[in-house]
Structures are given as C-alpha cells and as structure tokens.
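1. Here's my sequence, what's the structure:
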Amino acid sequence: MDDEDLIPLSALQHYLYCPRQCALIHVERLWAESRHTAEGRLMHDRADTAGVEVRHGVRTDTSMPLSAPELGIAGVADIVEFRKGEAGLVPRPVEYKRGKPKAHRADEVQLCAQALCLESMLRCSVPEGALFYGKTRRRQCVVFDEALRALTLDTIQAVRRMLNESRTPKAVYEAKRCDTCSLLELCRPHELTRRMSVRDWLLQQTAEES
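-> Below is the predicted model of the structure:
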C-alpha cells in the first residue's frame, strides 16, 4: 500500500468522536482552528520535536513515526517509552490530550492503533500504553485487551470504507459534542439537521391542513 493510501491514526479518533467530522477533515479536507485545538497543539510542542532521551533506565522517543502497511495505517506517536522486560525493551506509547478522560473510547482506539503499528514495526508485544490529559495532569493507563483491539480494527475498516466511498455522513446535532467542535461553522449541524426532505415537508403540510 502506498504511503498516501495509509489512514492517519488521528482519523480513527475523529471517526469515533463523529463520523461526519472525520469525513470533513479527511475526505473534504476542511479544517478550522479553535481555542481547544490551539491548546492541544501547545500541549504537543515538546512531543512534536523528534528526539531520544534516556533517564532512569527508560528510553523515551518523541515524535516517533509509526506505520502498519498491512493494516493500512500510519501516523506519529507523541511519546514511546522503552522499558526493560524479559524479552528486551518493551515499547509503551503515550498520547497527550487536552481536557479530561472521556466516556467514549476514541482516544483509546487512537492509542491502540499506535500499539498495533509498534507491534508491526518491532515484532514484539505491546500490552499497554497511557493517555495524559491536560486538565487532570495525570496519566491514564490503557490496556490493549482483545475488546479494544477488535474495536480498533473495526474502526480502521469503517474509516477505509468511508474514504473509499468519499462519503460525508449527514449532520446530526448533539449539543455536548457539536458545540465544542472546531468545525462547527463548517459543519452547520443546526441548519442541516433541521432540513426536511420534500416528502417529509409535504406530509407535514398535509397534516397541518387537515
């Protein structure tokens, strides 16, 4: 698979958060900056500088390129820590996120995809990783169990189908999700959700007249 055909790891997170957001970014190539995205970008400043550091027996690689061509995914890990294990150095991806832990599993799937890439590249097992959230200033351990791996693989397939079809899902407004999205003005969920089909409009008019 050519590099340009590989799905960005961030697309998996976008898809689980909102399939329409994913399509706007990765199919229609739209983007808009917001306070939230700017804060997230600032959080990544250190991790976005490629480098290697060894401290207290732990090797830390920042901004590490990742890929798993057999799965059709590629991206960059904020941080990958390598700790000594029985079979040698064991990699542990760490992803930085602004905000706080979420109810959905979008961030966990993105992190798990990083682990799948590391397993493909290094031919080793990656049992767990961590998410660091800016608001809590704490790491949240993520175990890459069978359920999370299955959800990650299913998400990769779903994103691949959407990209192949070049299809953007219809807008569905949900206040908690939409109001904090940087693409709110480009997506226009308020307006598009209210639109009726001609058939529904005629049925409504008929009902009102009767």
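
2. CA atoms for contacts and neighbours, from now on please.
-> OK.

3. any idea which element the residue nearest to Leu30 when sequence neighbours are not counted lies in?
-> Distances taken as CA to CA, 6 or more residues apart in numbering place Leu24 nearest to Leu30, at 5.5 Å, with adjacent residues excluded. Here Leu24 is covered by helix 19-26, with elements defined by DSSP states H and E.

4. pull the longest strand from this structure.
-> Secondary structure assigned by DSSP state E gives strand 73-85 as the longest strand of the chain.

5. The helix or strand just after it: how far from the chain's middle?
-> Following strand 73-85 in sequence order, the next helix or strand is strand 88-97 (DSSP H and E). Chain-centre distance of strand 88-97: 16 Å, with CA atoms, centre = their mean, to the nearest Å.

6. and this one, so I can compare the two:
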Amino acid sequence: MSYSDDELLMISGIQHYHYCKRQWYLIHAEQQWSENLYTTKGNILHEKVDDPFVVETRKNMFVSRSLPLVSYNLGFYGVSDVVEFILSDNGCYIKSKNNKYEVTPVEYKAGKPKSDDCDKVQLCLQALCLEEMLDVNIEQGYLYYGKTRHREKVNFNRELRESVAELSNKMHSIIKDEITVFPEYGQKCDRCSLKNLCIPKIKTTYSSVNRYIKSKLIDKEGIDA
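-> Predicted structure coming up:
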C-alpha cells in the first residue's frame, strides 16, 4: 500500500500514540497542545540539536541535522534530529560525497530511558523512512537522553519493525474512519501537558461532556430542593 501526500501522518505522532492514544488524538486529530515543564525541557534540547544548516564532518563520517524524512509505504513524514553517515563499503552511495556510507539515526530526548518502547518505535520509524528514501538497510540507531547524557543503542529487529507497522495501520484507520479516541485515566495522566484539555477523570466516568453537565445540574437541583 502507498499513501498520498494528504494521507501522511507526523512521525512524532507514533511516540504519542504508543504512550497514550488519547494524547495523540488530541494533538494530531484535534490540533490541541499545551506546554508543561517536560515539553519545555524537550524544546530547549531540540533547539540545540535541530539546525538544518549544520553538517559536521569528521574523519570517516559526516552528521546531518534536521533531515526531512518521508515514507509513502507507511504513510509518515517528519524531520530527524540527527543522522550519522559513517564511511562503509556496505553502505548506501551518497552522490554529494562520492562514497558509500552506513546510515544511523539518532533521536534526542530530554528525560531518561522509558520502561516502554514509545521512544524506540519513533526511532525505528525514522529508520524505515531512511531505508525507503536511500534504498539501504539500517540495523541500529541511538536514543540520546538529556537527563542521563547517555546514548542508548536500539536494534531495529523484526519485532520492533512489526510493532511500527501495526501502530501505523491503527493510526491511519482512526484518521480515515474518523474514530474518536476517549481517555483512560492512569498515573501518567498527572504528568501530561494536555491534562486540563483532556480531563481524563471526568471523561472516563461520563461518556460525553453534555451528560456530565446534565448530571451536575440534576445533583444541584436535588440539593436546592
């Protein structure tokens, strides 16, 4: 299957979707957003990294920042933080450098490594975009965490690739079929910048805002009586 330009979703959305479907839905379907301490830290870190005019060249490699990415097979587009190109006979041919390079994506995160795979699926999706664009196989990438100042190696194995494909299908189905994603309250809701927009506790109990308001009016009338 191949997606059109109008059907492309943002690469960053797969991280949101894996972490919380409701968060992804509010940001990418309803275009709602709100800042908090965690998102501000992330923005500051990316401002230091994302400079499309900076290309670092070292002995046997060069580094490209803010490289545009797209996959029409999976239906995603976005921008990478960093892509490292390391000189290798088994890599892809880069015309401007007149040589072959191994390709390694690097994603920067402000916090620390997470217990789930939400960051890993985002990085893997970036790799799949690069594979499609450059006709190359990418076996690994790195997640750099600002809190630990450490790079975590991520292997793009079959399981992770299949997970990305599955998430991609679900995300596109929600958009195509115009499905509303309702919240499911959990501990992570308290750290979410969209908590006040989502109101997870209320909407978990009441299926709609109208029903919630009506219930409160009934309660008030009963008290006044």
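
7. residues near Tyr25 of the second structure, how many?
-> Per other CA atoms under 10 Å, the neighbour tally for Tyr25 of the second structure reads 23.

8. wait, isn't it in contact with Val181?
-> Yes - the criterion here is CA atoms under 8 Å, and Tyr25 of the second structure meets it with Val181 at 6.4 Å.

9. And Pro68 of the second structure, what's its match in the first structure?
-> Mapped onto the first structure by TM-score structural alignment, Pro68 of the second structure lines up with Pro65.

10. re the thing from before, the aligned partner of the residue nearest to Leu30 of the first structure in the second structure: neighbouring residues, count only.
-> Mapped onto the second structure by TM-score structural alignment, Leu24 of the first structure lines up with Leu26. Look at Leu26 of the second structure: counted by other CA under 10 Å, it has 18 neighbours.

11. what's the answer for Pro200 of the second structure, then?
-> Counted with other CA under 10 Å, Pro200 of the second structure comes out at 20.

12. for the counterpart of it in the first structure, what are its contacts?
-> Pro200 of the second structure maps onto Pro189 in the first structure, with residues paired by TM-score structural alignment. For Pro189 of the first structure, the contact set (CA atoms under 8 Å, 6 or more residues apart in numbering) comprises 171-173, 178.

13. Then Glu28 of the first structure?
-> Applying CA under 8 Å, 6+ apart, no residues contact Glu28 of the first structure.

14. And for Leu131 of the first structure?
-> Counting by CA under 8 Å, 6+ apart, Leu131 of the first structure touches 94-97, 107-108, 111, 139-142.

15. 7 Å instead?
-> Neighbouring residues of Leu131 of the first structure by CA atoms under 7 Å, 6 or more residues apart in numbering: 94-96, 139-141.

16. In the second structure, what stretch matches the host helix or strand of it?
-> Element membership for Leu131 of the first structure (DSSP H and E) is strand 128-133. With TM-score structural alignment applied, strand 128-133 of the first structure matches the range 140-145 in the second structure.

17. circling back to that earlier point, which of the contacts of Pro189 of the first structure sits closest to Ser197 of the first structure?
-> Ala171 (13.9 Å; CA to CA).

18. Many thanks, I have nothing further to ask.
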